[in-house]
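Participant: Sequence plus the predicted model coming up.
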Amino acid sequence: MKKALICGVSGQDGAYLAKLLLDKGYDVYGGSRDAQMSSFFNLRRLDIWSDVHLISINIHDFRSVLQTILKIKPDEIYNLAGQSSVGLSFEQPVETLESISVGTLNLLEAIRFSNLPIRFYNAGSSECFGDTGTLAADESTPFRPRSPYGVAKAAAFWQVANYREAYNIQAGTGILFNHESPLRPERFVTQKIVATACRVAKGSKETLILGNIDIARDWGWAPDYVEAMWLILQQAQLDDYVIATGKTTKLKDFIRIVFETLGLDWHAHVRIDESFFRPTDIAEGHANPMKAYKQLGWKAGHKMEDVARMMVESFNMRD
């Protein structure tokens, strides 16, 4: 039985990844800064809370990381921890950089120090690329991040690449484009849209207030993307991969599909507020996930339209 340690198990990706690994027969350890105090709400929603070994680990503390690794001796480590909101990173740039880059460095260094044959997955982000216009970014596209979050993820990416090349650590990064699910909190725009639209459909008189709805992104389904994470660590030689659907759509199209699914005209319920615009927003995000398809055999199973409808269905079932 393989052992896996998931840092950031309480988030969207961590919860879906834990379920995937449990289904594959792994012994799964889920890390949180304070496992006694954390609610692990997403693990409970997926009904796997009692199946995961919940442990306290502070990835900003090298000693905590090393002690945990030496105790568990995991075969695989998935680093999904750190501040995960692009919007919040503009308000908390220092915390964002530290939570992502320092944590990643501590994990890598602890693996090196332990001398254990651990395979390491790092959660990268399309935010590293910045605004590539209509160019579909792949693994060779230069990074020009336009947010503190993107800067932090770019730093972590190069840390992983350096440890792979300099110390022969088996480590790889999944450069994931936007991926959503019902486990997203409402601070993420997709869930904010779904939650508000569902409440309006049930009689609420509220108005959905948004920023720039002309931005375009490649949106996928989170459970598809955690499978790619696992596949990355199963390769003989670890590498970096762009993970995306390969199809880009505007946010206004996501809004339209959500409201249409509920039998509503979105124009009557949405207001634009320019104070919600980000200082340096990315107009469009395009991806070329061909390497993942050719080398991992991975392809996104759901497009944005599917994601929007499934999120609405799940929200209504929950309520």
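Facilitator: Noted; the coordinates are in hand. Residues are numbered from 1 along each chain as shown.
Participant: rest of the way, CA atoms for contacts and neighbours
Facilitator: Will do.
Participant: in the stretch 151-300 of the chain, which spans are strands?
Facilitator: In the stretch 151-300 of the chain, the strands defined using DSSP state E, counting those that start in this stretch lie at 171-176, 179-180, 208-210, 216-217, 220-221, 241-243, 249-250, 270-272.
Participant: Next, the angle from the helix of greatest length in the chain to strand 171-176.
Facilitator: Criterion DSSP state H: the longest helix present in the chain is helix 148-166. Angle, helix 148-166 to strand 171-176, by axes from the mean of the first three to the mean of the last three CA atoms, to 10 degrees: 150 degrees.
Participant: Which strands or helices does helix 148-166 pack on?
Facilitator: In terms of contacts (3 or more CA pairs under 8 Å, 6 or more residues apart in numbering; DSSP states H and E), helix 148-166 is packed against helix 86-91, helix 93-97, helix 103-114, strand 119-125, strand 171-176.
Participant: Quick check: N42 is in a helix.
Facilitator: Yes - according to DSSP: H, G, I helix; E, B strand; the rest coil, N42 belongs to a helix.
Participant: which residues does it contact?
Facilitator: 10-12, 15, 183 (CA atoms under 8 Å, 6 or more residues apart in numbering).
Participant: Comparison target below:
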Amino acid sequence: MMKRALICGVSGQDGAYLAKLLLEKGYEVYGGSRDAQMSSFTNLKRLGIDKQVKLLSISINDFRSVLQTILKVRPDELYNLAGQSSVSLSFEQPVETLESISVGTLNLLEAIRFSNLPIRFYNAGSSECFGDTGSMAADEMTPFRPRSPYGVAKAAAFWQVANYREAYRLHASTGILFNHESPLRPERFVTQKIVAAACRIAKGSPEKLVLGNIDIARDWGWAPDYVMAMWLMLQQEQADDYVIATGETNKLRDFIQVVFDSVGLNWKEHVYSDQSLFRPTDIIEGHADSAKARLHLGWRASHNMEDVVRMMVQEKVKALKEQSVKVIL
């Protein structure tokens, strides 16, 4: 029989790529959004799958909404990718961040338990839970010391999943994902902000790109690789938690240089750092050890930071050309 999946947060980057992957694997895919009638689902349209995903409204902060949706859809797999997703914004909206991530995850877990359906559950964790580990590569046994409201919320959700897995024997797993990017990232994320600005400047824009701390270092991967890891977790006989990353760490200034090199520019002539944009607390370096995922899931990243930059720049250049053609027409 055709498997049925419910993706909460289907309109985001990961939700769209996951929906595409599951459709390719023959799933019947339901996509949840807070207001499916008003949402544009731009990412699903960009991937050409908006007509194939069955869209519905679900508020994961509302237990009744969650339970009704689960009983209606009766999914074999449920992927929780919903909630406030910006680390920077979490400093401005800490309550919304905690509620949408922590309370939302708890509602999903409790609704699965209450429904008594054999649902396999994936929770989107984050490397932000680890905080600053220095040069040490974080794995599944590394203690959490989050340095943002977003990281705190993701840490709480992680332990909720672990508790329901142990206490109620739910097949519930968390993917502790390090940074992963794609052309579907909105410009409020620094990687897409850099790519978009570099492409505009290359076309003649006189703007300067103003950023915060460009000496931070992160492990950047390719989002479609990471949604494959999500799916693999739910195919295992035993639920568990996994760190998902490339294993390569680069400074943001290196990311910037590769982007500007890709469009034939010297980044130092167009970019400067403004200390007023620094976060109240931040992670200086992020290093990862995803050996467990390689061993148990057979998963490894197929793209590094340079690959990610190249694909993002190519897509942005293409989009700008299409916009220019529309203006001329």
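Facilitator: Noted; the coordinates are in hand. Every value quoted in this text rests on a predicted model; they were computed, and no experiment measured them.
Participant: thinking again about what came up before, tabulate the helices and strands packed on helix 148-166 of structure 1 (JSON lines), appending distance to T190 of structure 1.
Facilitator: Formatted as JSON lines, these follow (distance: least, CA to CA, whole Å):
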{"stretch": "helix 86-91", "distance to T190 of structure 1": "13"}
{"stretch": "helix 93-97", "distance to T190 of structure 1": "21"}
{"stretch": "helix 103-114", "distance to T190 of structure 1": "27"}
{"stretch": "strand 119-125", "distance to T190 of structure 1": "17"}
{"stretch": "strand 171-176", "distance to T190 of structure 1": "16"}
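Participant: before we move on, back to that, check the mean deviation of the longest helix of structure 1 from structure 2.
Facilitator: Its matched residues in structure 2 lie on average 0.1 Å from helix 148-166 of structure 1 after superposition (mean CA distance after the TM-score superposition for structure 1).
Participant: Which positions within that helix qualify as buried?
Facilitator: 148-157, 159-161, 163-164 (16 or more other CA atoms under 10 Å).
Participant: just stretch 209-222 of structure 1 next, same as before
Facilitator: 210, 212, 215-222.
Participant: And for stretch 287-304 of structure 1?
Facilitator: 287-293, 296, 298-300, 303-304.
Participant: Next, format the strands of the stretch 151-300 of structure 1 as CSV and append distance to A201 of structure 1.
Facilitator: Below are the strands of the stretch 151-300 of structure 1 laid out as CSV (distance: least, CA to CA, whole Å):
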stretch, distance to A201 of structure 1
strand 171-176, 32
strand 179-180, 21
strand 208-210, 12
strand 216-217, 26
strand 220-221, 24
strand 241-243, 34
strand 249-250, 23
strand 270-272, 13
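Participant: hey, which of those is tucked in deepest?
Facilitator: Comparing those by mean neighbour count (mean count of other CA atoms under 10 Å), strand 241-243 ranks first with a mean of 28.
Participant: which residue packs closest to A196 of structure 2, ignoring adjacent ones?
Facilitator: Nearest in space to A196 of structure 2, with sequence neighbours left out and distances taken as CA to CA, 6 or more residues apart in numbering, is K316 at 6.6 Å.
Participant: So that neighbour is in contact with C199, correct?
Facilitator: Yes - contact criterion CA atoms under 8 Å: K316 of structure 2 and C199 qualify, at 7.1 Å.
Participant: So the two - more neighbours on which side?
Facilitator: C199 (22 against 19; other CA atoms under 10 Å).
Participant: distance of the more buried one from H180 of structure 2?
Facilitator: For C199 of structure 2, the distance to H180 of structure 2 equals 20 Å [CA to CA, to the nearest Å].
Participant: Skipping adjacent residues, who's closest to K292 of structure 2 in space?
Facilitator: Y242 (6.7 Å).
Participant: What's the separation between that neighbour and N43 of structure 2?
Facilitator: Relative to N43 of structure 2, Y242 of structure 2 is positioned 26 Å away (criterion: CA to CA).
Participant: Check T97 of structure 2 too.
Facilitator: Counting by CA to CA, the gap from T97 of structure 2 to N43 of structure 2 is 22 Å.
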